[in-house]
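In: Structure for this input, please:
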Amino acid sequence: MRIPDIATAARVLALGHYQPANVVSNDDLTKTMDTNDEWIQSRVGIKERRIAPPEESVEDMAAIAGGKALASSGLTPDDVDLVIVATCTLETQIPNAAAVVAHRLGIDSPGAFDVNAACAGFCYALATANAAVRSGGARNVLVIGAEKLSQWIDWTDRSTAVIFADGAGAAVVGPSETPGIGPVVWGSSGDKSDAIRIKDRDDYLRQEGQTVFRWATTALHPVALEACERAGVDPSELSAFVPHQANLRIIEAIARKLGADKAVIARDIVHAGNTSAASIPLALSRMLERGEVRSGGLALMLGFGAGLTYAGQVIEIP
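Out: The predicted model follows:
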């Protein structure tokens, strides 16, 4: 048996993102439900969100974000041999999104699979990509979080319609001489699985907001701290804290308990809404684009959501 060459470390080489053009403001939502801008902002912190048109699919958005990340990395499609798409909102389960996206991007015969850990999905996929590169299972990996939550929402239900949105974010992971992705801290709370659910293919996404809020604001900051500890990083050394963009109140509560006083806190939810598995790469890519963070700094990512699942890791910003 021959042991393949194994990379000692991996890192995120580049990021990319995509959002649909259609902006839906809080005032727009008042036309279909009993709500208003003040009520929405006070509870979830959202001012507007992006919603894809019916003809734009999860795969469409994933391919655009993935293509941008690949172009930014300086690699070619031939350099990629594994594609992972994190999503929980495909219209159908077969075929998977990853194989479709890889084909559209001209990536020939890669390993291709989807990950469904809902809003924690991108962090799960990134940890898997890190392990694949370090073990020699892949040279370079394209990791994408993409969601079209709008097709699973009851647009008359203000408990969900004001929160969720569409978009995609992507990262290219490749070998590195020094570690650029810290150990993942992941887990689940299956006893609370009913808190966020879709009963069947004829139902909409439902969530018990208070249950999720209490869980997120009490159970997750220890996960964030452990991710820092396992990476050998003090929270004071972080350049950015990029949690899942679930709710502005949740984001700010976790950030206070984390104590990352020097870090820029991602608040992409204000203008992008909750895009589930897309939210973390989308937020960090936009922060880089706006110049809010710099290449080489350390970012703590923390995904959490339906399952209930969670995952956190520290990365070096590409």
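
In: Every contact and neighbour count from this point should use C-alpha atoms.
Out: Will do.

In: all helices of the stretch 201-318 of the chain, in order?
Out: 209-219, 221-231, 248-258, 269-272, 279-290 (DSSP state H, counting those that start in this stretch).

In: how near is the nearest residue to Phe164 once chain neighbours are set aside to Trp155?
Out: Distances taken as Cα to Cα, 6 or more residues apart in numbering put Asn274 closest to Phe164, at 4.6 Å, once the chain neighbours are dropped. Distance, Asn274 to Trp155, using Cα to Cα, to the nearest Å: 15 Å.

In: same question, Ala253
Out: Taking Cα to Cα, one finds Ala253 at 28 Å from Trp155.

In: follow-up on the earlier one: for Pro110, find the nearest of the helices of the stretch 201-318 of the chain.
Out: Shortest separation from Pro110 across the helices of the stretch 201-318 of the chain is recorded for helix 279-290, at 21.9 Å, computed as Cα to Cα.

In: Just the buried positions in that closest one, please.
Out: Ser279, Ile280, Pro281, Leu282, Ala283, Leu284, Ser285, Arg286, Met287, Leu288 (16 or more other Cα atoms under 10 Å).

In: Hmm, the first one is touching Gly169, no?
Out: Yes: here Ser279 lies in contact with Gly169, judged by Cα atoms under 8 Å, at a distance of 7.1 Å.

In: this one as well, want them side by side:
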Amino acid sequence: MKNIEILGTGRAIPSKVVTNDDLAKIVETSDEWITTRTGIRQRYFCDENESADKLAIKAACKAIESSGLNAQDIGVCICATLSGDYATPSMACMVQRELGLRENIASFDINAACSGFLYGLEVARGMLNGSLEKYALVVGCEQLSRLLDMTDRSTCVLFGDGAGAAVVRLSEDAPYASTLGARGGYEILAEGPGKEPSHIKMQGQDVFKFATSIIPLCIKELEEKSGYSSGDVSKVICHQANERIIDFVVRRMKADPDRFYKNMDRYGNTSAASVPIALDELAESGQLSSGDLLMLVGFGGGLTWAGALIRYAGR
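Out: Just a heads-up that it's a prediction; the model follows:
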């Protein structure tokens, strides 16, 4: 079975910036309370003219452009989301239509919450290997602001909206390893459907314990499967849920903190979008070079987790 590597990335962020001080005006909280507990200083929410689908389409378009390919080259389109605009049509189908992807390719959504983008990479790898196609588009996109209870300060301060995308290609020689897992539980959940609006709820302490145990486990499995260590990679990109989670893991593993990328201060927790948004930030800022190895780690509702060691082959 051939491996995959990242050829291009893209992201799309809503226009409405919501600072901690903005939230303090509508719920009992403060910038100091949020920042010291999460590392989050602001996030972005969609306004009335923006939507999850629009963000996904924009991020996907940028990823294809940065890959040097065109829409007709894409052989699989996968969107990871738990907050799409519709149950059907899928977000992937809307991306396929708006970007003019071919009609004779698989286009569908998956829901693995905050691990969704990494689940999508592995699904894309399997589908490319089972076909004559060479390139896949994988998008992580969320409009979580529609699922927030703005009276619940334990959750409404954490989440934001956004989209990230990557184009991957099959490769004969690219280093690659993955790990996927799930443990059914209600520590994080979006209620509904029902008569009342659906809201994200979270048991914070349980999530912290889960995340700080599963990240080292994912990294260890990737090291064992690939033969590379976390010290061999250019960056470790974890799901951007909480700065304290990543800092705890770094201390526990006695790892180099400079290898662990963090951007939750600007975006908050964007669930399936957080890893690809971070990927695109690194690529756009010139912090990634073609040939760099990356470790990607996701964890979230379900409970789910996923990891990938993958090569960046962008320009």
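
In: Could you pull up the residues touching the aligned residue in structure 2 for the residue nearest to Phe164 of structure 1?
Out: Aligned counterpart of Asn274 of structure 1 in structure 2: Asn269 (TM-score structural alignment). Listed by Cα atoms under 8 Å, 6 or more residues apart in numbering, the contact set of Asn269 of structure 2 reads Leu158, Phe159, Gly160, Gln240, Ala241, Asn242.

In: and in structure 1, which of those remain?
Out: Retained in structure 1 by both residues aligned by TM-score structural alignment, their matches' Cα atoms under 8 Å are the following of those: Leu158, Phe159, Gly160, Gln240, Ala241, Asn242.

In: Among these, which lie within strands?
Out: Taking DSSP state E, every one of the kept ones among the contacts of Asn269 of structure 2 sits outside strands.

In: which of these sit farthest apart?
Out: Most distant of the kept ones among the contacts of Asn269 of structure 2, by Cα to Cα, are Gly160 and Asn242, 12.6 Å apart.

In: between these two, which one's more packed in?
Out: Taking other Cα atoms under 10 Å, Gly160 of structure 2 and Asn242 do not tie; Gly160 has more neighbours (30 against 22).

In: Let me see the ranges of the strands in structure 1.
Out: Under DSSP E, structure 1 gives strands at 9-18, 23-25, 48-50, 82-86, 111-115, 141-148, 166-176, 185-188, 196-197, 206-207, 240-243, 264-265, 298-305, 309-316.

In: Check the ones you listed for me and report the most buried one.
Out: With neighbours defined as mean count of other Cα atoms under 10 Å, the strands of structure 1 peak in mean count at strand 141-148, which reaches a mean of 34.

In: Show me what that one is packed up against.
Out: Contacts defined by 3 or more Cα pairs under 8 Å, 6 or more residues apart in numbering; DSSP states H and E place strand 141-148 of structure 1 against helix 58-73, strand 82-86, helix 121-135, strand 166-176.

In: Next, the mean deviation of the third one compared to structure 2.
Out: Looking back up the chat, that one is helix 121-135 of structure 1. In the superposition with structure 2, the average deviation recorded for helix 121-135 of structure 1 is 1.3 Å (mean Cα distance after the TM-score superposition for structure 1).

In: what's the matching range in structure 2 for that helix?
Out: Going by TM-score structural alignment, helix 121-135 of structure 1 lines up with residues 116-130 of structure 2.

In: Which positions within that stretch qualify as buried?
Out: Counting neighbours by 16+ other Cα under 10 Å, the buried set in stretch 116-130 of structure 2 is 116-125, 127-129.

In: Export these as TSV, with columns for distance to Glu172 of structure 2.
Out: What follows is the buried residues of stretch 116-130 of structure 2, written out as TSV (distance: Cα to Cα, whole Å):
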residue	distance to Glu172 of structure 2
Gly116	25
Phe117	23
Leu118	21
Tyr119	21
Gly120	20
Leu121	17
Glu122	16
Val123	18
Ala124	16
Arg125	12
Met127	16
Leu128	13
Asn129	11
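
In: How about the contacts made by the residue nearest to His271 of structure 1 when sequence neighbours are not counted?
Out: The shortest distance from His271 of structure 1 to any non-neighbouring residue, by Cα to Cα, 6+ apart, is to Glu48 (4.9 Å). The contact partners of Glu48 of structure 1, taken as Cα under 8 Å, 6+ apart, are Val23, Val24, Ser25, Asn26, Val270, His271, Ala272, Gly273.

In: Equivalent analysis for Thr304 of structure 2, please.
Out: With contact set as Cα under 8 Å, 6+ apart, Thr304 of structure 2 has these partners: Ala112, Ala113, Cys114, Ser115, Leu180, Gly181, Ala182, Arg183, Gly184.

In: roughly how far apart are Cys88 of structure 1 and Pro243 of structure 1?
Out: As judged by Cα to Cα, Cys88 of structure 1 and Pro243 of structure 1 stand 18 Å apart.

In: still on that earlier bit, shared neighbours of Gly160 and Asn242 of structure 2, anything?
Out: In contact with both Gly160 of structure 2 and Asn242: Gly268, Asn269, using Cα under 8 Å, 6+ apart.

In: Was I right to think Pro175 of structure 1 contacts Arg139?
Out: Yes: using Cα under 8 Å, Pro175 of structure 1 makes contact with Arg139 at a distance of 6.9 Å.

In: Next, show the common contact partners of these two.
Out: Val133.

In: closest one to Ala306 of structure 1 among the helices of the stretch 201-318 of structure 1?
Out: Using Cα to Cα, those put helix 209-219 closest to Ala306 of structure 1, at 9.0 Å.

In: against structure 2, where does the closest one fall?
Out: Helix 209-219 of structure 1 covers residues 204-214 of structure 2 once aligned (TM-score structural alignment).

In: so how much does that stretch differ from structure 1 once superposed?
Out: Using mean Cα distance after the TM-score superposition for structure 1, the mean distance for stretch 204-214 of structure 2 is 1.2 Å.

In: Any buried residues in that stretch, and which?
Out: Val207, Phe208, Phe210, Ala211, Thr212, Ile214.

In: now stretch 94-109 of structure 2
Out: So, applying 16+ other Cα under 10 Å, buried residues of stretch 94-109 of structure 2: Met94, Val95, Gln96, Leu99, Leu101, Arg102, Ala106, Ser107, Phe108, Asp109.

In: how much space between the equivalent of the fourth one over in structure 1 and Ala171 of structure 1?
Out: This means Leu99 of structure 2. Counting by TM-score structural alignment, Leu99 of structure 2 lines up with Leu105 in structure 1. Computed as Cα to Cα, the Leu105 of structure 1 to Ala171 of structure 1 distance reads 14 Å.

In: try Gln207 of structure 1
Out: From Gln207 of structure 1 to Ala171 of structure 1 the distance is 29 Å (Cα to Cα).
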